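Visitor: Okay, sequence plus prediction incoming.
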Amino acid sequence: MSKILVTGGTGFIGSHTVVELHNAGYEVIIVDDFSNSNPKILDQITTITGSRPEFVELDLCDEQKVKDFVAKNADITGVIHFAAFKAVGESVQQPLKYYRNNFYSLINLINAFNSKINLVFSSSCTVYGQPDVLPVDESEPTKKAESPYGNTKQIAEEILQETCAVTPGLKVTSLRYFNPVGAHASALIGELPIGVPQNLVPFITQSAIGKRGPITVYGNDYNTPDGSAIRDYIHVVDLAKAHVAAIKRLESANASSNYEVFNLGTGTGSSVLEVIAAFEQSTGVKLNYTIGARREGDIEQVWGNVEKAARDLNWKAELDVTEMMRSAWNWEKYLQENPF
């Protein structure tokens, strides 16, 4: 089978995608610099799959080292590019950190492959801002980003689309995820934030197990049924499988053009308070939470129309929010007993 480069492959979504690529018969090579992940994840992937993936520690912002790496690995046929900083709140406080890392890494990769590669790009529903119509579909125009993180995804998509327009050898699929949560069924890999979690679910699990204090619900005065913000949460294993489907579509040359975009979500929104209730119901653990002010950079509500992915990628999410919460809790309990 083909050899796929997974950048950021020891991260949350990357590690699950490495597992699903292995399950689909692909050879995988991971590049990561461990700036937002842990080397032990390689051991965990090996335990799950029974095979240790090839790994190279590399900062993709180093242009010459990226060129040298690609020159030594001429058998790579596709790239799934996850390597990016992703915390909305941090990006508001440190915008240059996000612009430097998220753009340099992408541009260096494209140049190193001489713009001749199948590339799956890790994008985000943040490119939509607060949509005028819900569920939002891929034809909806993007709005001014609510955060530097969201802006890096918007501009990266523009870079890729404009480069594809003049470079037939570059074939790109941008996957706009909604909110990835959950963990592998083995409880051996999952979300592993460094420091205080910026995302809801890992903060919930860390609070539930005693690592954190009460959960803060950022705002209960939004124009939503219970006043808390609504997101489309998707199980990370479903999301990983979508990346395999995207690579297969690029390889089969079935794409309608050399630049395509797909939403990846469940097509259903859940509020913060609903997620908290789902966690309590699925685990039997009562959560302690307080209501706080709205958080800068957050939008009110968003969920996706995922019909295009079902039709063209032959993919749809299968795991519900109950399973998302249960698997995330199992992962947190594993970490309690096996700290990284």
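Guide: Nice, thanks for sending it over.
Visitor: CA atoms for contacts and neighbours, from now on please.
Guide: Noted.
Visitor: so who does residue 197 touch?
Guide: Residue 197 sits next to residue 203 when contact means CA atoms under 8 Å, 6 or more residues apart in numbering.
Visitor: Can you pull up the most central residue in the protein?
Guide: Centroid check for the chain by CA atoms, centre = their mean gives residue 13 as the closest residue, at 5.1 Å.
Visitor: Residue 75 and residue 206, how far apart?
Guide: Distance of residue 75 to residue 206, given as CA to CA, to the nearest Å: 41 Å.
Visitor: For the stretch 101-250 of the chain, just list every one of the helices.
Guide: 148-166, 200-209, 236-252 (DSSP state H, counting those that start in this stretch).
Visitor: can you redo these as CSV with distance to residue 97 and mean neighbour count?
Guide: Output for the helices of the stretch 101-250 of the chain, formatted as CSV (distance: least, CA to CA, whole Å; neighbours: other CA atoms under 10 Å):
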stretch, distance to residue 97, mean neighbour count
helix 148-166, 10, 19
helix 200-209, 23, 21
helix 236-252, 26, 21
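Visitor: the strands in the stretch 1-150 of the chain, which residues?
Guide: 3-7, 27-32, 54-57, 76-81, 117-124 (DSSP state E, counting those that start in this stretch).
Visitor: again with the stretch 201-340 of the chain
Guide: Using DSSP E, counting those that start in this stretch, the strands assigned to the stretch 201-340 of the chain run over residues 215-218, 230-231, 233-235, 259-264, 270-271, 289-292.
Visitor: thinking again about what came up before, the residue nearest to the centre of the chain reaches residue 236, doesn't it?
Guide: Yes: shown here, residue 13 and residue 236 form a contact pair, counting by CA atoms under 8 Å, at 6.3 Å.
Visitor: Now do the shared contacts for the two.
Guide: Shared contacts of residue 13 and residue 236, defined by CA under 8 Å, 6+ apart, are found at residue 180.
Visitor: want to compare, so here's the second one:
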Amino acid sequence: MKKILVTGGLGFIGSHTVVELQNEGFEVLLIDDLSNSSESVLDGITSITGKKPTFTKLDLKERSSVENFFKQHEDISGVIHFAASKAVGESVEKPLLYYENNLNTLIYILKEVIGLKDSNIIFSSSCTVYGQAEKMPITEQAPTQPAESPYGNTKQIGEEIIKDTCRASVHLKAIALRYFNPIGAHSSAKIGELPIGVPQNLVPFITQTAAGLRDCLSVFGDDYPTKDGTCIRDYIHVVDLAKAHVIALKRLLNKDNTSNFETFNIGTGVGSSVLEVIKSFENVSGKSLNYKIAPRREGDVISAFADTEKANTKLGWKAQSSLDDAMRSAWKWEQKIRNL
């Protein structure tokens, strides 16, 4: 079995990817600092797959700890790097936190990966690298506009760091997956999105409002130049996204990559407005959602949805689940954790 390291492996996307890796027969080592996750997620992963991944609590900002970890695990065949702070709004308020956490940790990981016999890394990138793209849908060739937030800037810089490192260390192979808006939960409702404190993302705020934890959902702006005035995003089911990481990893392990740094958009190719997401939730849950229109939020782009042809053809990956499927699974997860 190939040994794969997943950083941030107890987080929302990381935990679902660990499940898919284990289902494909990989041995998973998992690092998380538990700053925005819970060790109880391990139980959910183990319950789904029948296998408990090897977990190490570790703060990747501590370079010596990263070095020591890799000294103990020199037989790692690939790294999937999720560990990062990820909220657009928070990054505007706390830019230094984001630059330290998202860039220093990537650098420390890369320093160790280039020393491995198998130097393969999948980078958790984001559609935020495009800024406010000029054309929809967004292709991988779209010029990157100035980032709308420090979070988006860390993803732009992160890709540049990896690209430069690949140029200098030709044996390093990397894929940056630029994903759009992950939502939903595992069909078992044993793992899902579990934000600590007030959710920064739309869907958990919707489900928590429906569950009675939040009084009202704020829709940030209804005066955008879109079909209903609210922002448009490409919402992808987290399990579809997790499977894309496994396929990308296999591409590197099998040496099917065409260059040692590749980028792929991971989305559905369909743009949905905030109000359409709310409507989808109401349809699948049978609940009416209490929401209000609030002022625009700094850092938000107007519209972003993917052209997925490159991932569909070169990776052989395609999103399988609809917006309704994802919203149904998100509500099932919320009901489970709230005992509703």
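Guide: Received, thanks. Because the structure is a prediction, the values reported are computed rather than measured.
Visitor: any idea what the residue nearest to the centre of the first structure aligns with in the second structure?
Guide: Under the alignment defined by TM-score structural alignment, residue 13 of the first structure is paired with residue 13 of the second structure.
Visitor: List the residues that contact its match.
Guide: Listed by CA under 8 Å, 6+ apart, the contact set of residue 13 of the second structure reads 82, 182, 238, 241-242.
Visitor: which one of the strands of the stretch 201-340 of the first structure has the most crowded surroundings?
Guide: With neighbours defined as mean count of other CA atoms under 10 Å, these peak in mean count at strand 233-235, which reaches a mean of 26.
Visitor: now for that one, which elements pack on it?
Guide: Other elements packing on strand 233-235 of the first structure under the criterion 3 or more CA pairs under 8 Å, 6 or more residues apart in numbering; DSSP states H and E are strand 179-181, helix 321-337.
Visitor: what's the shortest one packed up against?
Guide: Right, the one you point to is strand 179-181 of the first structure. For strand 179-181 of the first structure, the packing partners by 3+ CA pairs under 8 Å, 6+ apart come out as strand 233-235, helix 236-252, helix 321-337.
Visitor: start and end residues in the second structure for it, please.
Guide: Using TM-score structural alignment, strand 179-181 of the first structure corresponds to residues 181-183 of the second structure.
Visitor: one step back: any idea how far the residue nearest to the centre of the first structure is from residue 82 of the first structure?
Guide: Going from residue 13 of the first structure to residue 82 of the first structure by CA to CA gives 8 Å.
Visitor: quick revisit: format the strands of the stretch 201-340 of the first structure as JSON lines; extra columns: distance to residue 97 of the first structure.
Guide: Shown next, in JSON lines, are the strands of the stretch 201-340 of the first structure (distance: least, CA to CA, whole Å):
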{"stretch": "strand 215-218", "distance to residue 97 of the first structure": "25"}
{"stretch": "strand 230-231", "distance to residue 97 of the first structure": "26"}
{"stretch": "strand 233-235", "distance to residue 97 of the first structure": "27"}
{"stretch": "strand 259-264", "distance to residue 97 of the first structure": "26"}
{"stretch": "strand 270-271", "distance to residue 97 of the first structure": "30"}
{"stretch": "strand 289-292", "distance to residue 97 of the first structure": "27"}
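Visitor: what's the closest of those strands to residue 5 of the first structure?
Guide: Taking CA to CA as the criterion, residue 5 of the first structure comes closest to strand 259-264 out of those, the separation being 19.0 Å.
Visitor: Identify the residue nearest residue 196 of the first structure in space, chain neighbours excluded?
Guide: Nearest residue to residue 196 of the first structure, sequence neighbours excluded (CA to CA, 6 or more residues apart in numbering): residue 203, at 7.7 Å.
Visitor: what does the one you found align to in the second structure?
Guide: Aligned partner of residue 203 of the first structure by TM-score structural alignment: residue 205.
Visitor: my read: its match touches residue 217, true?
Guide: Yes: in this structure, residue 205 of the second structure is within contact of residue 217 by CA under 8 Å, at 6.7 Å.
Visitor: average distance between the match of strand 179-181 of the first structure and the first structure?
Guide: Once the two models are superposed, stretch 181-183 of the second structure sits on average 0.1 Å from its counterpart in the first structure (mean CA distance after the TM-score superposition for the first structure).
Visitor: List the contacts of the aligned residue in the second structure for residue 266 of the first structure.
Guide: For residue 266 of the first structure, the aligned residue in the second structure is residue 268 (criterion: TM-score structural alignment). Residues near residue 268 of the second structure by CA under 8 Å, 6+ apart: 234-236, 305-306, 308, 318-319.
Visitor: re earlier: so which of the helices of the stretch 101-250 of the first structure is nearest residue 290 of the first structure?
Guide: helix 200-209 (12.1 Å).
Visitor: That closest one vs the second structure - mean distance after superposition?
Guide: Helix 200-209 of the first structure, aligned to the second structure and superposed, deviates on average by 0.2 Å (mean CA distance after the TM-score superposition for the first structure).
Visitor: which other helices and strands contact that helix?
Guide: Helices and strands touching helix 200-209 of the first structure, by 3+ CA pairs under 8 Å, 6+ apart, are strand 215-218, helix 321-337.
Visitor: mean shift between stretch 150-159 of the first structure and the second structure?
Guide: After superposition onto the second structure, stretch 150-159 of the first structure lies on average 0.3 Å away from the residues it aligns with, using mean CA distance after the TM-score superposition for the first structure.
Visitor: Where does that stretch end up in the second structure?
Guide: Alignment of stretch 150-159 of the first structure against the second structure: residues 152-161, by TM-score structural alignment.
Visitor: Please list the outside residues in contact with that stretch.
Guide: Counting by CA under 8 Å, 6+ apart, 88, 98-99, 102-103, 106-107, 125-126, 128-129, 131, 146-147, 176 sit against stretch 152-161 of the second structure.
Visitor: how about a cut-off of 6 Å?
Guide: Residues outside stretch 152-161 of the second structure that contact it (CA atoms under 6 Å, 6 or more residues apart in numbering): 125, 128-129, 147.
Visitor: distance between that stretch and the chain's centre?
Guide: Relative to the centre of its chain, stretch 152-161 of the second structure is centred 15 Å away, using CA atoms, centre = their mean, to the nearest Å.
Visitor: Enumerate every residue touching residue 267 of the first structure.
Guide: Contacts were defined as CA under 6 Å, 6+ apart; by that measure residue 267 of the first structure touches 303-306.
Visitor: With that, I have no additional questions.
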